[in-house]
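In: Fold the following, please.
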Amino acid sequence: MKPGELSYQNILFSCLDWGSGHVARSVAVLKELSGRGNELHISCTAAQKAIFLSYEIDACYIVTEGFQFRFKGDGNFTSEMRRNAWRFSRWIKAEQAQTENLVKKYAITLVLSDHCYGFRSDQVPSIFITHQVSLPPKAGWIAQRIHRKWMNRFSEIWIMDDEQKRLAGVLSNPVPKSKYIGFYSRFQDQEISLVPGKVVGIVSGPEPYSEQFFHWILKEHGMQNLILISPKSYSEIPPNVTVISDWKQADEEIASAETIVSRNGYSTLMDLQFLKKKAVLIPTPGQLEQEYLYGK
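Out: Okay, the predicted model is just below:
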């Protein structure tokens, strides 16, 4: 079973509320599911709902607060995750209880979770969507074991990678109950062009890392004409820099760029498979996954 094989199901969906990568890649998945006659119920934050609605994804939206990661921005993601571990474990339990209630309330036949460990049900098949079947080697065996334990509670695992062209490297090594579903990007059906010399910077990731990257792009590329895509402006903007927060407008700018400056999150790497653009990719300091993908 893959997204393109699902028809006329009553689907409950959620994606991780961490930066913008998970919601970005979910746009293409949800469009494919909607186009096959499935009825969609999307559990999401208010910000995620606004993004999905901008892409005209027809669904029953169930707005939740989501899990708010708390980061210091010191570049030590191992310590950052440890600081969130106790709250995160409690959230997973609460998330599953909430999911069970939603399955009953909306007569759900299938649950799809883009890397939300607690978004599953014991009543109906529940599928975990990820590119990161294994954590980066430097994450350590304890984190790896916990990740596998939570992931293996699902009925099936969809790996968002290509079996032959392994964009995620060892992170997407197959495991029991897993299957590859290919690359997903909101640009896969969009017309792509190129304006010579056009540079577009994309600010993403959890705070305060996104603010740090905002200032880095301005420092390194702010002397030239620059389109900067960011959920908000963190400082006074030079006259030659335009900041855009609207997703659909941002997509148009990205699609016509010659060069993209971005973090090298996995969703961005999938986008580049379709965009075929020059890219300056900068990993988030201490983020082991991005550092692995950068050096791969």
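In: Please make it C-alpha for all contacts and neighbour counts, starting now.
Out: OK.
In: Pull the contacting residues for the residue lying closest to residue 285 once chain neighbours are set aside.
Out: Of all residues not flanking residue 285 in the chain, residue 75 sits nearest, at 4.8 Å (C-alpha to C-alpha, 6 or more residues apart in numbering). Contact partners of residue 75, counting by C-alpha atoms under 8 Å, 6 or more residues apart in numbering, are 284-287.
In: Name the member of the residues you listed with the most neighbours.
Out: Counting neighbours by other C-alpha atoms under 10 Å, residue 284 comes out on top of the contacts of residue 75 with 24 neighbours.
In: Thought residue 292 was touching it, still the case?
Out: No - judged on C-alpha atoms under 8 Å, residue 284 makes no contact with residue 292 at a distance of 11.0 Å.
In: What's the first helix or strand after the lengthiest helix in the chain?
Out: In the chain, taking DSSP state H as the definition, the longest helix is helix 77-105. Proceeding N to C from helix 77-105, the next assigned helix or strand is strand 110-114, under DSSP states H and E.
In: circling back: and which of the contacts of residue 75 is nearest residue 111?
Out: residue 287 (28.8 Å; C-alpha to C-alpha).
In: Could you list which residues are in contact with that closest one?
Out: Neighbours of residue 287 in contact, by C-alpha under 8 Å, 6+ apart: 75-77.
In: quick one on the thing from earlier: looking at the contacts of residue 75, spot the one nearest residue 69.
Out: Using C-alpha to C-alpha, the shortest approach to residue 69 within these belongs to residue 287, at 14.1 Å.
In: Next, the second sequence, to be compared with the first:
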Amino acid sequence: MKKRILVAPLNWGIGHACRCIPIINTLLKLKFNVVIASDGEALLLLQKEFPNLESTELPSYNVTYSESRKKFKTHLLKQLPKIQKVIKAEYKATQQIIIDFKIDGIISDNRLGVYSSTIYSVFVTHQLKVLSGSTTWLSSFFHNRFIKKFNECWIPDFENSPNLSGILSHFSSIKVKTPTRFIGGLSRFQPSKIKHKYAIMVLLSGPEPQRTLLEEKLLVELNKCSRPVLFVQGKIEINQKTERLKNITTINFLTSKGLEIALNESDLIICRSGYTSIMDLAKLQKKAFFIPTPGQSEQEYLAKHIETQNIAPFCNQDIFTLEQLAKVENYSGFKNLPFKEDLAEELFSCFI
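Out: You can find the predicted model right below:
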């Protein structure tokens, strides 16, 4: 009988779900049966991508961000008791899913409660070091306490330099007891040389209210631009909605194929410096301008890490203007990272 693998990405923006798409595609290619588990937009996205796969809902973290950068950390800390309760509920739900769906193996992308002591469980993360300012040591310690409950940890990055995650997964003083392996960059996209249609493409994602705050700011600034702009709001909804106003085409979301085409036919991508977005743009070898989520240490670090390598510039959300985009000309864009066509088959031998 075909082994049944549960794939469960965190619903914290749609990045975790997006980078699970190549994992699911490889599992299907290798003739595994796949069951999807998540919540909210992440679950809806994967249901749209894989309408023929079984899926089930997990408890929702419902994490929100503060409108103020200064209050970001405090706002997140206040939600920790709720997050801990959800992790416990998530674990309980997972044990029932294993029974109901006859699960043989688990791949959890940052869902800390989706594991089992009786079947092989893999954790996917690019963060062995969890940046949180002066409390980085503490956030990393607790994160790795959860990772050690899994049989194996997959890191979606390149083991050697150049790499995309920097100190988040390389040269870290944090000791991880679970066996780890670098699996290369993960992206659902393929580069193609097609005629460019848009001068600028905006790709939004992430929890509220910061997603909306950035959308409002960018729309004001890009209304000053005379060149064609594609504005993808990152709102996963039942139906696709498109609006055109002057030079800006706004669409609520795109599924993988449409997004791949749109990215390939755009000159410049403006987006958050989320790790999945960085992997996608690296795979497509695009020019980019990053605007990290205010107060989110990981995104702020990644934006600086990419800028230091002279790949792409960034600026803080509150000071962004259309004129900031002129900086892009001084950067190389993403080039020639060793992405592979498919994930290695031997990676999944743990489930056989």
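In: what range in structure 2 does stretch 98-117 of structure 1 sit on?
Out: Counting by TM-score structural alignment, stretch 98-117 of structure 1 pairs with residues 93-112 of structure 2.
In: Quick one: map residue 87 of structure 1 onto structure 2.
Out: In structure 2, residue 87 of structure 1 lands on residue 82 (TM-score structural alignment).
In: and the residue nearest to residue 285 of structure 1, that's in a helix?
Out: No - under DSSP: H, G, I helix; E, B strand; the rest coil, residue 75 of structure 1 falls outside any helix and is assigned coil.
In: Can you list the buried residues in stretch 132-149 of structure 2?
Out: 132, 137, 140-141, 143-144, 146-147, 149 (16 or more other C-alpha atoms under 10 Å).
In: make that stretch 218-229 of structure 2, sorry
Out: The neighbour-count check on stretch 218-229 of structure 2 (16+ other C-alpha under 10 Å) flags 218, 222, 228-229 as buried.
In: Format the residues you listed as TSV; extra columns: distance to residue 162 of structure 2 and secondary structure.
Out: Below are those laid out as TSV (distance: C-alpha to C-alpha, whole Å; DSSP: H, G, I helix; E, B strand; the rest coil):
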residue	distance to residue 162 of structure 2	secondary structure
218	31	helix
222	33	helix
228	33	coil
229	31	strand
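In: could you dump the residues you listed to JSON lines with distance to residue 191 of structure 2?
Out: Output for the buried residues of stretch 218-229 of structure 2, formatted as JSON lines (distance: C-alpha to C-alpha, whole Å):
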{"residue": "218", "distance to residue 191 of structure 2": "26"}
{"residue": "222", "distance to residue 191 of structure 2": "26"}
{"residue": "228", "distance to residue 191 of structure 2": "21"}
{"residue": "229", "distance to residue 191 of structure 2": "20"}
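In: Looking at those residues, spot the one nearest residue 166 of structure 2.
Out: Distances from residue 166 of structure 2 to these, taken by C-alpha to C-alpha, are shortest for residue 218, at 28.5 Å.
In: Next one: that closest one from residue 11 of structure 2, what distance?
Out: In this view, residue 218 of structure 2 and residue 11 of structure 2 are 24 Å apart by C-alpha to C-alpha, to the nearest Å.
In: sorry, back to before: so for the longest helix of structure 1, what gets flagged as buried?
Out: Applying 16+ other C-alpha under 10 Å to helix 77-105 of structure 1 flags 77, 80, 88, 91-92, 95-96, 99-100, 102-103 as buried.
In: does residue 288 of structure 2 sit in a helix, a strand or a coil?
Out: Assignment for residue 288 of structure 2 (three-state DSSP): strand.
In: contact partners of the match of stretch 98-117 of structure 1?
Out: By C-alpha under 8 Å, 6+ apart, the residues outside stretch 93-112 of structure 2 that reach it are 3-10, 16, 20, 35, 58-59, 87, 113-116, 119-125, 146-147, 351.
In: Can you tell me which of the residues you listed are buried?
Out: The neighbour-count test (16+ other C-alpha under 10 Å) marks 4-10, 16, 20, 35, 58-59, 87, 113-116, 120-125, 146-147, 351 as buried among the contacts of stretch 93-112 of structure 2.
In: Out of these, which sit inside helices?
Out: Within these, residues falling in helices by DSSP H are 16, 20, 87, 146-147.
In: Dump these into CSV; add distance to residue 278 of structure 2 as well.
Out: Putting those into CSV (distance: C-alpha to C-alpha, whole Å) gives the following:
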residue, distance to residue 278 of structure 2
16, 12
20, 15
87, 28
146, 26
147, 24
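In: of all those residues, which comes closest to residue 48 of structure 2?
Out: Nearest to residue 48 of structure 2 among these, counting by C-alpha to C-alpha, is residue 20 at 13.5 Å.
In: counterpart of the closest one in structure 1?
Out: Aligned by TM-score structural alignment, residue 20 of structure 2 pairs with residue 26 of structure 1.
In: gap between the alignment partner in structure 2 of residue 40 of structure 1 and residue 122 of structure 2?
Out: By TM-score structural alignment, residue 40 of structure 1 lines up with residue 34 in structure 2. Going from residue 34 of structure 2 to residue 122 of structure 2 by C-alpha to C-alpha gives 14 Å.
In: Same question for residue 277 of structure 2.
Out: 22 Å.
In: Over to residue 221 of structure 2?
Out: The spacing between residue 221 of structure 2 and residue 122 of structure 2, counted by C-alpha to C-alpha, is 43 Å.
In: For structure 2, just list every one of the helices.
Out: Under the criterion DSSP H, structure 2 contains helices at 15-29, 40-49, 72-78, 80-100, 136-147, 210-222, 256-264, 275-284, 297-308.
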